[in-house]
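Q: My questions concern the predicted model and sequence given below.
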Amino acid sequence: MDLASLRKGLEQHRQSHLLQFWDDLSSENQKELYDDLSSIDLDRVCQYFGKATTGLSEAQTKSDERLEPVPEKVCGSTSRMSSDEHKQLFDSGLRLIAEGKVAALLLAGGQGTRLGVPYPKGMYNVQLPSGKTLYQLQAERLLKLQELAFKLTNRHGVIPWYIMTSEHTKDKTVKFFQEHSYFGLEADNVIVFEQHMLPCFTFEGQIILAGKHKVARAPDGNGGLYSALGSADVIADMRRRGVECMHAYCVDNILVKMADPVFVGFCHQRSADCGAKVVEKAFPTEAVGVVCQVDGHYEVVEYSEIALKTAELRREDGRLTFNAGNICNHYFTTDFIESIVTEHDSSLQHHVAKKKIPFVSDDGSITTPTTPNGIKMEKFVFDVFQFSKQFAVLEVLREDEFAPLKNGPGAAKDTPATCRSSLLNQHYRWVLAAGGKFMDSEGSVLPLIPARSSSMPHTTDIDCEVSPMASYAGEGLEELCANQVLTAPIQVVPGKIIKPECS
């Protein structure tokens, strides 16, 4: 170990404090700390910090003159398209899947701090009647899509599933899939890779120690995808498989239609190199980023960066002018992604996330702060929109496609309970649309919209769960459900309706 050189480098970057406990460490821990510090490119990460904090002060508000809504010519809407157009796009996407040209790209590197569990979000069970986790629901949706593509084309297309994890989630994710035999998918088609980690900084620019011999690090945001794709040779794997486009999404959305044939077909039809699914903002100040144009380039602008008077602007039809709410649901061609990895990734800006980061106090004890004490530097996956030459936006219904799991039980929104309700209510609507009816225990027909009833006074949910293996998006349920009078709880599985044991 060249401790003198290491110490000199730390001094040059105002990071000498990282060796303050050196003499207290065992030789083994000294080696661990030396290796940890030696792995950090101090020039690079300190530049990241400087640019990110400068950008924070400069980008508090985007001037109204620079913002424009997404042009109508690049937009589509699932709620405003005809059934024939919807089927055409769905079938177009399935044909691409049958040809092996579509991949699913899962962003699953977050630590789930707000959710309050010590394991990856994808392993979470929101207490559905089936007990399925987010990972199982998503795996079965891919299996169903491959089945639908085969039925349409008689070709066995595979949807490779690329899962970006982090240091905190990779091992547990891999083990979970192995223990569950990849939920029926071929192991070779589930490709897990790891995003990079960056040191955490104090607000004054000092790297934080998580322990006497360990630097505090955090994943570099979902925008770390691009450097991770390059270092893990994922692009080469996509090329080998013949993948031409991919659907990227976040792990925590229980309603996500991954590799959605309608979205894929829509973007492919428009020759888009990059696309975004959006939901209509519920109200002007809703805390969601907005897909729009800034200085002629596509961006996602955070709600806090939009002046209230701009956020409240409305069109002639009464809808918000800036209404395209981002749900982290994106389409990329492989060519576009490769150009980002090889040409643009180094120019992407890091953003500041103020966090409560445990640290070592001067007396050597570990302190867990109650208020934010430092920053994690993150890139955002949508920061690449600016490089698109042919952009597409598809508006979808929130109740059909967006119910994120962000917070633990008891929070005001985005909880396991709200996710469970969103999925069960969607499945209830599917069964009704297929011709089924529900009655309560007193023989009264339940309404078309789930509501409280005398037999279910403590919940608005009707326990109706449709397995992804029975239907991907509500299709194919007529044979089982038409003219059926049902009493919850029920589960619709391939070929039958079952009544689970009540707990």
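A: Happy to help now that I have it.

Q: hey, let's count contacts and neighbours off CA atoms from now on
A: Will do.

Q: In the stretch 151-300 of the chain, mark out all the strands, start to finish.
A: 161-165, 190-194, 197-199, 201-202, 209-211, 214-215, 217-219, 245-250, 274-280, 290-294, 297-301 (DSSP state E, counting those that start in this stretch).

Q: repeat for the stretch 301-450 of the chain
A: Per DSSP E, counting those that start in this stretch, the stretch 301-450 of the chain carries strands over the ranges 324-333, 351-355, 359-360, 366-367, 374-378, 391-395, 437-438.

Q: now the strands of the stretch 151-300 of the chain in TSV, with distance to R114?
A: Formatted as TSV, the strands of the stretch 151-300 of the chain follow (distance: least, C-alpha to C-alpha, whole Å):
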stretch	distance to R114
strand 161-165	18
strand 190-194	21
strand 197-199	19
strand 201-202	20
strand 209-211	19
strand 214-215	22
strand 217-219	15
strand 245-250	15
strand 274-280	23
strand 290-294	23
strand 297-301	23
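
Q: here's the one I want to compare it with:
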Amino acid sequence: MANYDELITSLQTHGQDHVLQFWDRLNDQERAELANDLASVNFDQVKSEFDTAMSAASMGKLDDFMQPPPAESIGHADSFPPSDQMREWFQAGLAAIAKGTVAALLLAGGQGTRLGSKDPKGMFPLGLPSGKTLYQLQAERLVRLQALAAAQFGGQPVIPWYIMTSDATLEKTRSYFESHHYFGLDKANIFFFKQNVIPSLTPEGKLMLGTKNSLARNPDGNGGLYRALKDFGALADMAARKIEHVHVYCVDNVLVKVANPVFIGFCMSINAPAGALVVPKASPEEKVGVVCQVNGKHQVVEYSEISEKTAHLRNADGALTYAAGNICNHYFTRDFLEICSKRYDELPYHVAHKKIPVANEEGVPETPTSNNGIKLEKFVFDVFRFADKLAILEVTREAAFSPLKNASGAESGTAETCCRDLFNLHRRYLAAAGAKFVVGGQEVCSD
């Protein structure tokens, strides 16, 4: 444990000595825990990152620096039944799976707090007749995709599944998979790891106490992936398996095509180190980030960073100029992930104002009723700026995107809307295969 005099001198130098407010009430073990927690913090780095993030947050709109992505980088996989081009991409992706060079990477750090649950979002009961959860649906899609590759190319293809959790979701996720026998997958091919945490801060950049003897901390955002991949050995595991292509996606999308062969095949076809699956914005006002270029670099620009005028810009054909809605569904080569892990410190932090549980006057954690602090977060798509080429594949919402975001009663993003969208997609599949739908003895339209 650091000497108290040395500790307080260091804290005073950096204007952070308020975190010792409970020191006189702590026992020796608690003092050691707090001192060790503080010793892990680089105060100068925290201040620099905070100042940079706050400065970026105050920059205003990006309209004058934006350009649409180049047309040659955009593909379309929005026809049903699939077009010949989509079938070609699918075959190329499936061949890569058969060779054992494809991995899936799940971002599963979120809890179902907004859904009224403390469990990982992947475990939330959707209300499907089968009782399946997001985790189970995705696992079974991997099982099926491995079987398809084996049937066409032979052998026993394996798609390793890397699952990044948070501190809050790691053990519950691991236990859930174990209790369900990994949903038919081989345990040896599932790699659990977690994102790192960083100190939460006040709006003035001060450290916050989560308890009387520990700092308040928050996950470093899904962009923390690139540091966590290296820190926990996932990149080394990919290298040992000779993985070349990685499909990265968020847990909450009930329609996600895990290790998507069409997407992978498209990115391979234009030799892109990174790719983004997008859906057309539903309207200029839709609150979704758009994939574009900023000062010549690939970037996702959030809706709040674009003026109303730019959001409404349209091309000669009437389509929105900035229409490539980001759905956090990405492709990376393993070589590119290696580059991202080495350049992690170049990625910016973004400011998120949140209700952060902090120690009250008695030193007991207490959640405020309004935003009291700032979480600094990096975003998974921030690495697009490192790519010399970004593959952008446009798909339809009804076939590829229905996220679970909100509790029942909201207009969208609920368990009910997710079930509806999944049912509708499966009805389309069945109808395309020749199935008829009969209700009360009468055949009904499958649309």
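A: The structure has been received and is ready for your questions. Remember, predicted model here, so these are calculated numbers, not experimental data.

Q: re the thing from before, to E401 of structure 1, which of the strands of the stretch 151-300 of structure 1 lies closest?
A: strand 274-280 (8.6 Å; C-alpha to C-alpha).

Q: Find me the equivalent region of the closest one in structure 2.
A: The aligned range for strand 274-280 of structure 1 in structure 2 is 274-280, by TM-score structural alignment.

Q: any chance of the strands of the stretch 301-450 of structure 1 in TSV, with mean neighbour count too?
A: Formatted as TSV, the strands of the stretch 301-450 of structure 1 follow (neighbours: other C-alpha atoms under 10 Å):
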stretch	mean neighbour count
strand 324-333	24
strand 351-355	18
strand 359-360	20
strand 366-367	14
strand 374-378	24
strand 391-395	23
strand 437-438	20
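
Q: Make a markdown table out of those and add distance to A149 of structure 1.
A: Shown next, in a markdown table, are these (distance: least, C-alpha to C-alpha, whole Å):
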| stretch | distance to A149 of structure 1 |
| --- | --- |
| strand 324-333 | 19 |
| strand 351-355 | 40 |
| strand 359-360 | 51 |
| strand 366-367 | 54 |
| strand 374-378 | 37 |
| strand 391-395 | 22 |
| strand 437-438 | 30 |
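
Q: Of these, give the one that comes closest to K144 of structure 1.
A: Closest to K144 of structure 1 of the strands of the stretch 301-450 of structure 1 is strand 324-333 (C-alpha to C-alpha; 19.7 Å).

Q: who's in contact with the closest one?
A: Strand 324-333 of structure 1 has contacts (C-alpha atoms under 8 Å, 6 or more residues apart in numbering) with 70, 244-250, 263-264, 267, 272-281, 288-292, 300, 382, 395, 402.

Q: Do you have the helices of structure 1 handy? List them.
A: With helices called from DSSP state H, structure 1 shows them at 3-12, 27-38, 42-58, 83-98, 134-153, 170-179, 225-231, 234-241, 261-269, 308-311, 334-339, 398-401, 416-433, 478-481.

Q: For G131 of structure 1, find the nearest of the strands of the stretch 301-450 of structure 1.
A: Nearest to G131 of structure 1 among the strands of the stretch 301-450 of structure 1 is strand 437-438; the distance by C-alpha to C-alpha comes to 22.4 Å.

Q: thinking again about what came up before, pick the most buried one from the helices of structure 1.
A: For these, the largest average neighbour count (mean count of other C-alpha atoms under 10 Å) is found in helix 261-269, namely a mean of 24.

Q: so what secondary structure elements neighbour it?
A: helix 83-98, strand 274-280, strand 324-333, strand 391-395 (3 or more C-alpha pairs under 8 Å, 6 or more residues apart in numbering; DSSP states H and E).

Q: can you give me how far it is from the chain middle?
A: Relative to the mean C-alpha coordinate of its chain, helix 261-269 of structure 1 is positioned 19 Å out (C-alpha atoms, centre = their mean, to the nearest Å).

Q: what do you get for stretch 14-26 of structure 1?
A: Its chain's C-alpha centre and that of stretch 14-26 of structure 1 lie 38 Å apart, by C-alpha atoms, centre = their mean.

Q: same thing with stretch 148-167 of structure 1?
A: Worked out by C-alpha atoms, centre = their mean, stretch 148-167 of structure 1 lies 18 Å from the chain centre.

Q: Quick check: buried residues in that stretch?
A: Judged by neighbour count using 16 or more other C-alpha atoms under 10 Å, the buried positions of stretch 148-167 of structure 1 are 148-150, 155-167.
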